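A.B. asks: Predicted model and sequence below, questions to follow.
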Amino acid sequence: MTVLRSRRVFLPDGVRPASVEFHDGRITAVGAYETDGVDLGSSALLPGLVDSHVHVNEPGRTEWEGFASATRAAAAGGVTTIVDMPLNSIPPTVDVEALEVKRKAASGQCHVDVGFWGGAVPGNASSLPALHEAGVFGFKSFLIDSGVEEFPPLDAAGLETAMRTVDALFIVHAEDPSLVGESSPLYPDFVASRPPAAEARAVETVIELARRTGARAHILHLAAADALPALAAAQRDGVRITAETCPHYLTLRAEDVPSLATEYKCCPPIRGGEHQDALWQALTDGVITCVVSDHSPCTADLKAGDFATAWGGIASVQLGLPAVWTEAHRRDIPLEDVVRWMSAAPADLVGLPYKGRIEVGADADLVAFAPDEPFTVDAARLHHRNPVTPYHGRTLRGVVRQTWLRGRPVDGVTPAGRLLERKKK
């Protein structure tokens, strides 16, 4: 039995001094601060974060990222559970055989617990029920080109077919291709080529499909304020639709991006300050429920060049908590809200009730976090495979002191993560 205590323990019913006892990987008691145990001093005790949007890329593009490096970075950032996207690995996770290839690649390498998304692509609707039964947490699809040829997009009819084939969570990259144009090498032109209207129209398409089929849908990496009114109205109407956003949309602004700084390239693009303000308000209002990384790294050479040719993806799984907390603190938003958006909310999204919370019976996934301590990001010292990030050189607020996975301190050397499956009904 181990006991940790802190003056600031982030519990489901609030933040207070407390002790947390755990044994055999599970929390067994939450008691008074005065209970004998390891005192964390000035550090707060948080639940382990859950990042439901991570591109590990192994196998097939392991030079971009891999399970060992991605999960080591996750743990260093206070993330104890990730759910891996069905692309950009080869093969993509679009059938049971590909899922088994992915699980074999991950086995014995993971420093945090790892689950898997399946993919819905043209022609694989008949494979979805078996893939869901095999334990994926739901199905990702694109309404626009994904960037890799082995994971093509669905049109609205294809997504509706998938939604009617299996009772599952469908997570959607929502940009309407008819409203997306070609980009020049410069950032302002790249942003203009993927306008807010492209997100708004695609979100409306997903809403209509969810309304018509009764399926459960989730909008990935929302960046555009224009999509929020329809999303809020659909939720009020009882449509089963939720949404997430990402640290880069909450902390970086288009007006601050240098014209050729391709480390900032992602899709949808980082937009202007008015969109950022609206995203924060939507989180506060509960229209957006989760903040997850969309960690999507690649090799440095693919990230070089200009905005017309560079790979679109941001590496941030290690930095999400301090990045979001830095901006939240500036906006007088409490850390308690940030923790909920990054732990319990994504755990609930994917159906992991024993993750992302400090309560009796939950996994003892815990984080000692010094919320008032600043640090400057050095890309070379981050744990993801390739040292490219738009946060390099930025001073952020909050340092992860230690991460525990099911009660065991994560040392970054000995992998102790488990492969998770969706809980069957």
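C.D. replies: In hand now; what should we look at? It should be emphasised that the depicted structure is a prediction, and the values quoted were computed from it without experimental measurement.
A.B. asks: For the rest of this, base every contact and every neighbour count on C-alpha atoms.
C.D. replies: OK.
A.B. asks: For Phe170, what is the enclosing helix or strand?
C.D. replies: Using DSSP states H and E, Phe170 sits within strand 169-173.
A.B. asks: Sorry, slip of the keys, the one I care about is Leu45.
C.D. replies: Assessed by DSSP H and E, Leu45 sits inside strand 44-47.
A.B. asks: and that strand, what other elements does it pack with?
C.D. replies: strand 2-11, strand 366-376 (3 or more Cα pairs under 8 Å, 6 or more residues apart in numbering; DSSP states H and E).
A.B. asks: want to throw those into TSV with mean neighbour count and distance to Leu231?
C.D. replies: TSV is the format used below for these (neighbours: other Cα atoms under 10 Å; distance: least, Cα to Cα, whole Å):
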stretch	mean neighbour count	distance to Leu231
strand 2-11	21	29
strand 366-376	19	32
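A.B. asks: Let me have those in TSV, extended by distance to Asp301.
C.D. replies: Listed next are the helices and strands packed on strand 44-47 as TSV, based on distance: least, Cα to Cα, whole Å:
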stretch	distance to Asp301
strand 2-11	41
strand 366-376	25
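A.B. asks: Tell me where this protein has helices.
C.D. replies: 67-76, 96-106, 128-133, 156-165, 187-193, 196-213, 228-236, 247-251, 273-285, 300-303, 320-330, 335-342, 344-350 (DSSP state H).
A.B. asks: Among those helices, pick out the one with the most neighbours on average.
C.D. replies: helix 67-76 (a mean of 26; mean count of other Cα atoms under 10 Å).
A.B. asks: Next up, a structure to set beside the first:
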Amino acid sequence: MLPIHAAVVVAGGGAAGFMAAICAAEAGLGDIALLEATNEPLNKVLISGGGRCNVTHACWDPRALVGHYPRGGQALRGPFSRFAPGDAVAWFADHGLELVEEPDGRLFPRSNRAESVAATLRRAALQAGVQLHTGVSLQRAAAAAGGFDLLVRGGGAIRADRLVLATGSHPSGRQLAAALGHGLVAPVPSLFTLALAGDPLLELAGVVMDPVELALHLPQEPQAARAGQPFRQRGPVLITHWGLSGPATLRLTAFAARALKASGYRGELRLDWSGGLSQQDLEGLFAEAKRDQAKRQLANWRPWPALSRRLWLALLQRHGLDPQQRWADLAKRHQQLLVSALRDTRLAITGRGPFGEEFVTAGGIPLGEVNLATMESRQQPGLYLVGELLDVDGVTGGFNFQHCWSSGWLAGQALAESYLI
């Protein structure tokens, strides 16, 4: 049964909502109602990271951590100074869940199962006395003397002293915030793959190259492209059946999300398959191959070992070279063509790929409208805003969840302090 009155109502049973409710309850605040519109709370936790849940990232210094957030940036340095990835690791350990760091810095539960993370949060909420209500969505919220009058789906009414909106990127949360006096930074997709014109790399689907340097050139060079300077990233790239994916591509689209939207997701992508080797460096590798591997066929020896054989053969074919030709017979003009292709392959972007990797949206409530020390609204006292509802988004690797843990923890602490004083 829904309560008629609650000290705190948290709307949204995702990562940030659970963290806010648990931390407020553990800090001594009772009578907390957590509302989840679906019948499956923590759904994004359960499906993230391929069902493993990348809980956070081993980036311990807040000054470095903020660099992984295309939106939010330096504004998050204060919140992360109070609750950073190390604090998240300790919090989960205190609640019975051990996180394990992978070589790339991502942190997963030792069980390698997202259900372990969800179960930890559900258990902590239950033990702290949080009342979870599933299949209940908040439809309207109006400020009233000393609190909020809330209406839920089906006509139920709740009087809340404090209200936390943790509705993620769902439009309903933005509408509720707007009704309570907040503005909105228009949402756009972030963290997505890129589709390419004519499937120029179709035969190479499945190839991974690391590192690759990417440079994105947009037709009108929107202001977000820093006065004509292209967006750049360096790291692993995955060639797919429709275009490009992989960490470097996802980071590129995250930082260029608004500029790509403004350009209609059209532009030119330039790839340096060598990862930043100079022309002189590559010419030196070719000279070594011609000298030391003179009798080998081009197909059987690549300029450097990490260069994908499939990519190398495709470049040979694209430039009309016989893979069975000996290295000793490689003409200077053909070498120059190959060096140029390895350092500067140019591909036309036709749009986004068929799905977003982590379902992330750029946009939401402007950070200037929120006291980031407490996550309380500057527009409406007693209202707290956490998680993806805010104009904050991180790149792939556990950074979006870290913002949820940090903002939820700060809101929970502030709720308890304000109510118990």
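C.D. replies: Looks like it came in fine. Given the structure is predicted, the values throughout are model-derived calculations rather than measurements.
A.B. asks: Any idea what the TM-score is?
C.D. replies: The TM-score (TM-score structural alignment, normalised by the length of structure 2) is 0.23; 170 aligned residues with a Cα RMSD of 7.4 Å.
A.B. asks: Nearest to Ala282 of structure 1, out of the helices and strands packed on strand 44-47 of structure 1?
C.D. replies: Closest of those to Ala282 of structure 1 is strand 2-11, at 22.6 Å (criterion: Cα to Cα).
A.B. asks: That closest one to helix 335-342, inter-axis angle?
C.D. replies: Taking axes from the mean of the first three to the mean of the last three Cα atoms, to 10 degrees, strand 2-11 of structure 1 and helix 335-342 form an angle of 100 degrees between their directions.
A.B. asks: packing partners for strand 2-11 of structure 1?
C.D. replies: By 3+ Cα pairs under 8 Å, 6+ apart, strand 2-11 of structure 1 packs against strand 14-23, strand 38-39, strand 44-47.
A.B. asks: if you set the cut-off to 6 Å instead, what comes out?
C.D. replies: strand 14-23, strand 44-47 (3 or more Cα pairs under 6 Å, 6 or more residues apart in numbering; DSSP states H and E).
A.B. asks: Serialize the ones you listed to TSV and add fields for distance to Thr326 of structure 1 and mean neighbour count.
C.D. replies: Shown next, in TSV, are these (distance: least, Cα to Cα, whole Å; neighbours: other Cα atoms under 10 Å):
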stretch	distance to Thr326 of structure 1	mean neighbour count
strand 14-23	19	19
strand 44-47	16	27
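A.B. asks: can you list those in JSON lines and add distance to Pro409 of structure 1?
C.D. replies: What follows is the helices and strands packed on strand 2-11 of structure 1, written out as JSON lines (distance: least, Cα to Cα, whole Å):
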{"stretch": "strand 14-23", "distance to Pro409 of structure 1": "12"}
{"stretch": "strand 44-47", "distance to Pro409 of structure 1": "14"}
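A.B. asks: neighbours of the residue nearest to Leu347 of structure 2 when sequence neighbours are not counted, just the number please.
C.D. replies: When the adjacent residues along the chain are set aside, Leu347 of structure 2 lies closest to Leu269, with 5.2 Å between them (Cα to Cα, 6 or more residues apart in numbering). By other Cα atoms under 10 Å, the residues close to Leu269 of structure 2 number 21.
A.B. asks: Equivalent analysis for Ile22 of structure 2, please.
C.D. replies: 28.
A.B. asks: quick one: it and Arg123 of structure 2, what's the gap?
C.D. replies: According to Cα to Cα, to the nearest Å, Ile22 of structure 2 stands 10 Å off from Arg123 of structure 2.
A.B. asks: Can you tell me the element Asp281 of structure 2 falls in?
C.D. replies: Assigned by DSSP H and E, Asp281 of structure 2 falls in helix 279-292.
A.B. asks: Give me the buried stretch members for that helix, please.
C.D. replies: The neighbour-count check on helix 279-292 of structure 2 (16 or more other Cα atoms under 10 Å) flags Leu282, Glu283, Phe286, Ala287, Ala289, Lys290 as buried.
A.B. asks: Relative to Arg318 of structure 2, how far out is the fourth one?
C.D. replies: If you measure Ala287 of structure 2 against Arg318 of structure 2 using Cα to Cα, the figure is 22 Å.
A.B. asks: cool, the third one as well?
C.D. replies: From Phe286 of structure 2 across to Arg318 of structure 2, the span is 18 Å (Cα to Cα).
A.B. asks: which one's the longest helix in structure 2?
C.D. replies: Longest helix in structure 2, counting by DSSP H: helix 399-420.
A.B. asks: in it, what counts as buried?
C.D. replies: Neighbour-count burial for helix 399-420 of structure 2 [16+ other Cα under 10 Å]: 399-416, 419.
A.B. asks: ends of stretch 133-144 of structure 2, how far apart?
C.D. replies: 23 Å.
A.B. asks: Of all the helices and strands packed on strand 44-47 of structure 1, which one is nearest Phe116 of structure 1?
C.D. replies: So among those, strand 366-376 is nearest, using Cα to Cα, at 21.8 Å.
A.B. asks: what's that closest one packed up against?
C.D. replies: Against strand 366-376 of structure 1 (3+ Cα pairs under 6 Å, 6+ apart) you get strand 44-47, strand 395-405.
A.B. asks: Good, wrapping up.
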